[in-house]
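3D model of this:
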Amino acid sequence: MSAGLTALSTGFQGFARYLGGLLGADAYTKYLEHHRASGHQEPPLTEREFWRDRTDRQDANPQGRCC
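Below you'll find the model as predicted:
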C-alpha cells in the first residue's frame, strides 16, 4: 500500500510541475537561472518586480492569450 501511495504522490507532483510550467508558474525560477547563467552584473529583479514587469509587458503588447 505504501508503494502505491508513493507512486501516486510522485505522479501527482510531476503533473503539478507540468501544469505549472504550462501556466508560467515557473517563469521566475527560469528568469533567475537565465540571469545567473548570463553573467549579469546587476542583481536580479525581486519576484514582485519580475511579475509586475511581466504583466506590464503583456498589457502593453497583447498577443494570443486567453485572458
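
contacts, neighbours, all on C-alpha from now
Will do.

relative to residue 48, how far out is the residue nearest the centre of the chain?
In the chain, the residue lying closest to the centroid (CA atoms, centre = their mean) is residue 26, at 1.2 Å. Noted for residue 26: a distance of 14 Å to residue 48, by CA to CA, to the nearest Å.

to check against the first, give me the structure of this:
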Amino acid sequence: MTAAPRRAAAWLRWYVTELTGENAYARYVERARAADPAAAVLSRREFERRRTDDRYRDPHSGHYRGCC
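Predicted coordinates:
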C-alpha cells in the first residue's frame, strides 16, 4: 500500500469510530489517567452502562425514561 491509500484508510477508520462512539471509552481512560493516575478507571462494561443510563435519563426529572 502506498502512503495516500494508507492515510485515507486511517482517516476513514478514525471517522467511523468517532461517528459510532467507539472512541469514547479510550478518551475517558486517557482523561481519567491524566487527571489522577492513581485513581481507579471504570471497566469498559461499566462505562458503557453509565453512558447508556445517562443517554436515557430524563434531563428534567432525572428519572430513567426507558426507550421511547
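
quick one: TM-score?
Put the two chains on top of each other and the TM-score (TM-score structural alignment, normalised by the length of the first structure) is 0.71; 59 aligned residues with a CA RMSD of 2.0 Å.

count of neighbours near the corresponding residue of the first structure for residue 25 of the second structure?
Here residue 25 of the second structure is matched to residue 28 in the first structure, going by TM-score structural alignment. Residues near residue 28 of the first structure, counting by other CA atoms under 10 Å, number 17.

so residue 28 of the first structure makes contact with residue 50?
Yes. Judged on CA atoms under 8 Å, residue 28 of the first structure makes contact with residue 50 at a distance of 7.0 Å.

contacting residues for residue 10 of the second structure?
For residue 10 of the second structure, no residue meets the contact criterion (CA atoms under 8 Å, 6 or more residues apart in numbering).

so it, which state does it fall into?
Following DSSP: H, G, I helix; E, B strand; the rest coil, we place residue 10 of the second structure in the helix state.

state the distance from it to residue 17 of the second structure.
Going from residue 10 of the second structure to residue 17 of the second structure by CA to CA gives 11 Å.

again, but for residue 50 of the second structure
19 Å.

same thing with residue 32 of the second structure?
With CA to CA as the criterion, residue 32 of the second structure and residue 17 of the second structure are 20 Å apart.
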